[in-house]
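> structural data only, the sequence is not supplied:
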């Protein structure tokens, strides 16, 4: 397996490149519109063809690069089937293996950050790699105060789907805001300040409900745009329109 972690700095989003050398099949997990051209160039320089993009959920903090990359490379768009997006070519769901060539990716239904959130697990024979989306971050977790988020539901998703994985499972989140790249299940169980040391459900709910976080700066255009797989809606503010203009001119 060829693996590469890519970063988009404005939303602090990680995009993950997964390639099966045996079949020359490639997927990008959680691509960003702002860096779609860069990702296409990275693939070109690596001599890889992009077969599909795969999002963990409908993001509120950036526009997905799925539609733009489809225009640039002919890739298919995969989303959780529960979202039922007309723009998606493939629907993924828990209990059904999603194959990237010979690589088996297991979708995990992990609601709480959003009601349709999925994470993705790969076992490459040496390591288990968990792409945790926004549900579990490094020393943190996704917020639960919009998009049908629910703190108790997120707590159960993390404990029932993530913390039951082997301690050595590598955790690759969708975001990090402190310059960190990777964690493990053992580390998150031991030191995540929102979850560690078997924090009780009610204590977690109280913490999440009293965080007083600012209104997400891109949510008003990111959510409707991502419901169309990364199409720029008319209400994108001027300071964020550069990526949309590249898209429109494409």
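Yes, it's here. All figures in this text were calculated on a predicted structure; none of them were measured in a lab. Residues are numbered from 1 along each chain as shown.
> for the rest of this, base every contact and every neighbour count on C-alpha atoms.
OK.
> next, the contact list for residue 198, please.
Contacts of residue 198 were listed using CA atoms under 8 Å, 6 or more residues apart in numbering, and they are residue 189.
> within the helices and strands, which one has it?
Taking DSSP states H and E as the criterion, residue 198 maps to no regular element, lying outside all helices and strands.
> how close does it sit to residue 191?
Counting by CA to CA, to the nearest Å, the separation of residue 198 from residue 191 is 10 Å.
> can you check residue 86 too?
Here residue 86 is placed at a distance of 41 Å from residue 191 (CA to CA).
> which one's more surrounded, those two?
Using other CA atoms under 10 Å, the more surrounded residue of residue 86 and residue 191 is residue 191, with 14 against 10.
> skipping adjacent residues, who's closest to that one in space?
Counting by CA to CA, 6 or more residues apart in numbering, the nearest residue to residue 191 once its immediate chain neighbours are dropped is residue 139, at 6.8 Å.
> so residue 131, which of the three states?
For residue 131, the secondary structure call by DSSP: H, G, I helix; E, B strand; the rest coil comes out as strand.
> count of neighbours near it?
By the other CA under 10 Å criterion, the neighbourhood of residue 131 contains 27 residues.
> next, count neighbours for residue 231.
Quick note: residue 231 (other CA under 10 Å) scores 23 neighbours.
> assumed it was part of a helix.
No. Read with three-state DSSP, residue 231 is coil and lies in no helix.
> how far away is it from residue 87?
Distance of residue 231 to residue 87, given as CA to CA: 10 Å.
> who's in contact with residue 138?
For residue 138, the contact set (CA under 8 Å, 6+ apart) comprises 173, 176, 180, 182-183, 188, 192.
> among those, which one has the most neighbours?
Across the contacts of residue 138, the neighbour count under other CA under 10 Å reaches its highest value at residue 173, namely 26 neighbours.
> and the comparison structure, right after this:
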């Protein structure tokens, strides 16, 4: 099994990459939206195909990357059947298996931190990925998102502490630089749940934590109920993030680079303004693009959402620049032209558009 533990410093979130070496199929556990480019680069470097993203719960401290990864790479998103997230492709119950080549991952519902928590057990690797249910020498809070100290206690003792003592514990977070533990260690040394603590003692501990409200909860929770694809503003309206690093030419054309477009496909609408023979010609077209030749743009996009981001594309950037300016005049709020057009995009594609790998080389497939 190929394994990597990745870290998001802003939220102290661990993301885990697991892959079957025979088929080069991979899963990501708890991907973070702000780290999607990092995760995609690692998948390319290791020559892996992302089959699944596994969420341990609806997060309150960061926005998940599962939706964006599904759009870009075609992965299947997995969440607990109790999470309340209809955006997921597969909703799991305790005992359900996720198979990736010879790698078999067992879902175990472990509610308590939230009502929709699930842990993932990999028996052949003697590992369990516990999300926020069981942390290293701690556990997730139980005072929001239908949390319950009593339920969390039962989840840990019935679903996790029943695993063999030598199973490695990989949590959703750590704030002190620790990376993993074992079931045996946590049964002995976890100050909240271990050492023979009773359910009543645990409930008293959790009731007296007096933790501050998570800073991102009002944005993260509703966004993650949509797999991280719709991000609410403070008024509750779904909006996109600041969507692109736009630079304007001397003529005022808003442009984005081919590398950025390649990395963010799926996050915007692609308007190709070439003629049909070019669109289907040697340079071909971007996945999911919509052909509206430049002379028909005004009529072709009249019913499009003016708030949705749009990238215009042509052969070398001239026509798409004119189209971008036309869309802005029509009231489109988020428009950019692909700088250099399909000519530059194909060159970036050939070069890989990625830095040299820093991880140890793995040959797969």
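That came through fine. Given the structure is predicted, the values throughout are model-derived calculations rather than measurements.
> circling back to that earlier point, what is the equivalent residue in structure 2 for the residue nearest to residue 191 of structure 1?
Matched across to structure 2, residue 139 of structure 1 falls on residue 137, judged by TM-score structural alignment.
> count the neighbours of that match for me.
Residue 137 of structure 2 sits with 18 neighbouring residues when counted by other CA under 10 Å.
> what's the helix or strand for residue 120 of structure 1?
Residue 120 of structure 1 belongs to strand 118-123 when elements are defined using DSSP H and E.
> what helices and strands are in contact with that strand?
In terms of contact count using 3 or more CA pairs under 8 Å, 6 or more residues apart in numbering; DSSP states H and E, strand 118-123 of structure 1 is assigned the packing partners strand 103-109, strand 128-133.
> need the ones you listed in TSV with distance to residue 47 of structure 1, can you?
Putting these into TSV (distance: least, CA to CA, whole Å) gives the following:
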stretch	distance to residue 47 of structure 1
strand 103-109	19
strand 128-133	24
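> out of these, flag the one nearest residue 37 of structure 1.
With CA to CA as the measure, strand 128-133 is the member of these nearest residue 37 of structure 1 (22.0 Å).
> how much does the closest one stray from structure 2?
After superposition onto structure 2, strand 128-133 of structure 1 lies on average 0.6 Å away from the residues it aligns with, using mean CA distance after the TM-score superposition for structure 1.
> now do the same contact list for residue 58 of structure 2.
83, 85, 114, 116-117, 221, 224-225.
> please apply the same query to residue 53 of structure 2.
27-31, 66, 75-78.
> next structured bit after the lengthiest helix in structure 1?
Longest among the helix segments of structure 1 by residue count, using DSSP state H, is helix 36-46. Downstream of helix 36-46 of structure 1, the first helix or strand assigned by DSSP H and E is strand 52-54.
> thinking again about what came up before, after superposition, how close is the longest helix of structure 1 to structure 2?
Between helix 36-46 of structure 1 and the corresponding residues of structure 2, superposition yields a mean separation of 0.8 Å, by mean CA distance after the TM-score superposition for structure 1.
> next one: that helix to chain centre, how far?
When C-alpha coordinates are averaged (CA atoms, centre = their mean, to the nearest Å), helix 36-46 of structure 1 and its chain have centres 19 Å apart.
> which parts of stretch 166-176 of structure 1 are buried?
For stretch 166-176 of structure 1, the neighbour count (16 or more other CA atoms under 10 Å) marks 169-176 as buried.
> which one of the residues you listed is nearest residue 55 of structure 1?
Once CA to CA is applied, the member of the buried residues of stretch 166-176 of structure 1 that ends up nearest residue 55 of structure 1 is residue 174, at 9.9 Å.
> please, where are all the helices along structure 1?
Across structure 1, reading from the start of the chain, the helices by DSSP H fall at 36-46, 66-73, 151-157, 185-191, 201-209, 219-226, 241-249.
> export those to JSON lines and append columns for distance to residue 58 of structure 1.
As requested, these are arranged in JSON lines below (distance: least, CA to CA, whole Å):
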{"stretch": "helix 36-46", "distance to residue 58 of structure 1": "17"}
{"stretch": "helix 66-73", "distance to residue 58 of structure 1": "11"}
{"stretch": "helix 151-157", "distance to residue 58 of structure 1": "16"}
{"stretch": "helix 185-191", "distance to residue 58 of structure 1": "24"}
{"stretch": "helix 201-209", "distance to residue 58 of structure 1": "21"}
{"stretch": "helix 219-226", "distance to residue 58 of structure 1": "6"}
{"stretch": "helix 241-249", "distance to residue 58 of structure 1": "18"}
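> who wins for proximity to residue 57 of structure 1 among those?
Comparing the helices of structure 1 under CA to CA, the one sitting nearest is helix 219-226, at 9.0 Å.
> in structure 2, which residues correspond to the closest one?
Helix 219-226 of structure 1 lines up with residues 217-224 of structure 2 when matched by TM-score structural alignment.
> contacts for that stretch, please.
Residues outside stretch 217-224 of structure 2 that contact it (CA under 8 Å, 6+ apart): 58-64, 85, 228-234.
> residue in structure 1 paired with residue 204 of structure 2?
For residue 204 of structure 2, the equivalent position in structure 1 is taken to be residue 206, counting by TM-score structural alignment.
> ok, that match - how many residues close by?
12.
> again with residue 157 of structure 2
Neighbour count for residue 157 of structure 2, taken as other CA under 10 Å: 16.
> just tell me what it corresponds to in structure 1.
Mapped onto structure 1 by TM-score structural alignment, residue 157 of structure 2 lines up with residue 159.
> what of residue 177 of structure 2?
Residue 177 of structure 2 maps onto residue 179 in structure 1, with residues paired by TM-score structural alignment.
> okay, the closest residue to residue 97 of structure 2 other than its chain neighbours and residue 200 of structure 2: tell me how far apart.
If the residues on either side of it in the chain are set aside, residue 97 of structure 2 comes closest to residue 106, at 4.7 Å by CA to CA, 6+ apart. When CA to CA is applied, the distance between residue 106 of structure 2 and residue 200 of structure 2 equals 30 Å.
> next one: residue 103 of structure 2
38 Å.
> the more surrounded of those two?
Neighbours of residue 103 of structure 2 and residue 200, each counted by other CA under 10 Å, are more numerous for residue 103; the result is 21 against 11.
> ok, the more buried one - contacts?
Remark: with contacts taken as CA under 8 Å, 6+ apart, residue 103 of structure 2 is in contact with 1, 19-20, 122, 124.
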